[in-house]
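Visitor: can't give you the sequence, but here's the structure:
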């Protein structure tokens, strides 16, 4: 038995509320269970109960055992002076507050059905991956769809927080913020942090000014990424290095050492040289990129907009001094899908929220057009009969696994609450 189960029982009144009596045999009526705080202090704030015809307003504290009151030193804490009822699973001692007044006790165990206890024990039995892996496919479809929407927007809220942080750092320059987060996701998982540091290391005012000459953008990105630190005979390398030091002198800014970029374990088309060249070409192709992207509403429009290739040199190279067979190396739809999921939609969401606009349905519609992501989490859900048909559903499942299943938050989850009902 865990305390969060008792919180669930009290919050949703999942017990016999008609014939309640305190441990001292006083008649008890619940008018309002109070507000669940999940903060320091009593568990439920501003509750109302009637005990023996006397109405009380105050806070509710919940423990597995009455003695936990003393174990947590509540008798010395002023925050617990206004507790009007102590709800416990087992009563093992009388308790008193700071004023030495006995606090009424409700022993919840006496009023909870055997069925809900059985369902709870079934739910929390450890499984190989998630607690509900055998039952999740049986959840009511309508409830699960609504839960997916909530999960999706929870995930967006989490993704938007660093966007707001960067917005504060850039003096509300959305174009600069877009550049940082596009750069991060051009780096994928392996080079994401390096590319983000790289984008932050170059004042975006310089990116704006130099965007008309793509070689200068490449020089800035490759230079600050440390890819021009060595000496090579390659003429294109020498040209970028010359441009880089010229730009450092021109704008009087110092080279910043960022986390080294990685080539290892990448397919050649994802080498940092290729992705940085594509990023430079994107900003050469589109000035005021944020204001244009924010207006795009369909996946096709975004595919067309983000279709860029590399500088001519990189069509026959993956690294300096190493020629390879010619290949155009344009941004593939699968790569753009990742940019939509991890950059464009979070920024569109954050921007709309900042302006007080409602675009929830538009974002869901956009992700419904994108193929489902493929990873171990989505594959595992599929093995339990939960199949994702698009990126909206995969994003929701990732939020479910990472923020609920991994943290054992079954009683905050619609799936867990449905299973407790015995459906």
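Guide: That came through, no problem. Computed from a predicted structure; not experimentally measured.
Visitor: going forward, measure contacts between C-alpha atoms and count neighbours the same way
Guide: Fine.
Visitor: after the helix ranked longest in the chain, next one along is what?
Guide: Secondary structure of the chain per DSSP state H: the longest helix is helix 141-169. Next helix or strand after helix 141-169 toward the C-terminus (DSSP states H and E): helix 174-186.
Visitor: The longest helix of the chain - contacts with which helices or strands?
Guide: Applying 3 or more CA pairs under 8 Å, 6 or more residues apart in numbering; DSSP states H and E, one finds that helix 141-169 contacts helix 174-186, helix 345-354, helix 391-400, helix 414-420.
Visitor: Okay, one more to line up with it:
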């Protein structure tokens, strides 16, 4: 039995809709960005009105919301940043994530908001954690470079009331906790201000300066090579080790990813964590939960730095594409218990006779055959070919709003 209390499951929320889905599928808290000062400029992000709505939803369900203010600001950002922080406090969020000492100072100067130290601060030792705590931080998000041994050692050498947050799933960055200038040099897009072009995922060859148009593969391989293309992190097979390390919050990466990604990953980790705490001595990860990790678009998985310093086995050399074995064909908007019809918004083409599966907070991977399919007006149809069309599907079990219907790609 672990001596630590059950950790928070922290999900990404790139939009208000993703926030709702994260809470519905079992997240205890979400992290999100405003429309400025966040390191995910490409995400939809939140207006102040959407933040207020999110706070209302969170409080209703006893959940929490953390706003990322983790850019490395320039002088020109500071005045607007102070106003942004005051607004965040007015809205009622639960904490801000910061990585810059100047931002830390502004938070304390203008608000009483709790402060979490972002992974961008590169905190990888207990002395740094203790210093942040002394300055007033409530939580530190450790750098992805920390091993499980490092995390345990940090926990043993910091105050009990200082929380530790650790990434357990999602994309990994080849740079040191995300601090990188590659994108700035190659694409004019500053990764430290939220505009990373992911230059590390590009395909590279060698060019000799006197032969500018001749490209030589760095490895002899018909695909070329991607020398900085990290595998995705996946720690769902190591729930017991995570539970026993004294981590306060298990964090899922992915504010730029889809609603389905948020649902499937949060759902799997939620169920795995709850199963462990129900019976720690006899816990074993059910196969169907591990299988779920392969039913969402992903790069090949790895355990990052948790158990060893990843070398060549932590990179993907032959492609920068995601592995995708399933398509979401529809999102459930409503379900009529009397007729058994689910009103859906189509995402990808599906037809009568297809074998599909359900993902909902209560149902994971349950298959059924599409026997009856209707237009929104009730007309019987053979298939749903038009993106975004509203249709009705006969489903043999009751569903919640925001359930997903998916189909295996053959």
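Guide: That came through, no problem. Everything quoted here is computed from the prediction, not taken from an experiment.
Visitor: Now the TM-score, please.
Guide: The TM-score (TM-score structural alignment, normalised by the length of structure 2) is 0.24; 168 aligned residues with a CA RMSD of 7.0 Å.
Visitor: Dump the helices and strands packed on helix 141-169 of structure 1 to TSV, plus distance to residue 83 of structure 1.
Guide: Shown next, in TSV, are those (distance: least, CA to CA, whole Å):
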stretch	distance to residue 83 of structure 1
helix 174-186	48
helix 345-354	38
helix 391-400	34
helix 414-420	28
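Visitor: Mind putting those into JSON lines with mean neighbour count?
Guide: Below are these laid out as JSON lines (neighbours: other CA atoms under 10 Å):
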{"stretch": "helix 174-186", "mean neighbour count": "23"}
{"stretch": "helix 345-354", "mean neighbour count": "19"}
{"stretch": "helix 391-400", "mean neighbour count": "22"}
{"stretch": "helix 414-420", "mean neighbour count": "20"}
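Visitor: Identify whichever of those lies nearest to residue 279 of structure 1.
Guide: Checking those against residue 279 of structure 1 by CA to CA gives helix 174-186 as the closest, at 7.1 Å.
Visitor: Give me the helices and strands touching the closest one, please.
Guide: Using 3+ CA pairs under 8 Å, 6+ apart, the elements in contact with helix 174-186 of structure 1 are helix 141-169, helix 188-201, helix 272-285, helix 289-293, helix 333-339.
Visitor: Now the fourth one: buried residues?
Guide: Of the residues in helix 289-293 of structure 1, those buried under the neighbour-count criterion (16 or more other CA atoms under 10 Å) are 289, 290, 293.
Visitor: Tell me the helix or strand right after the helix or strand containing residue 134 of structure 2.
Guide: Here residue 134 of structure 2, judged by DSSP H and E, is contained in helix 126-135. Following helix 126-135 of structure 2 in sequence order, the next helix or strand is strand 139-141 (DSSP H and E).
Visitor: which strands and helices sit next to the following helix or strand past that next one?
Guide: Per DSSP H and E, strand 139-141 of structure 2 leads on to helix 148-156 as the next helix or strand towards the C-terminus. Helix 148-156 of structure 2 sits against helix 126-135, with contacts defined as 3+ CA pairs under 8 Å, 6+ apart.
Visitor: what's the angle from the helix it packs on to helix 148-156?
Guide: Relative orientation of helix 126-135 of structure 2 and helix 148-156, computed by axes from the mean of the first three to the mean of the last three CA atoms, to 10 degrees: 40 degrees.
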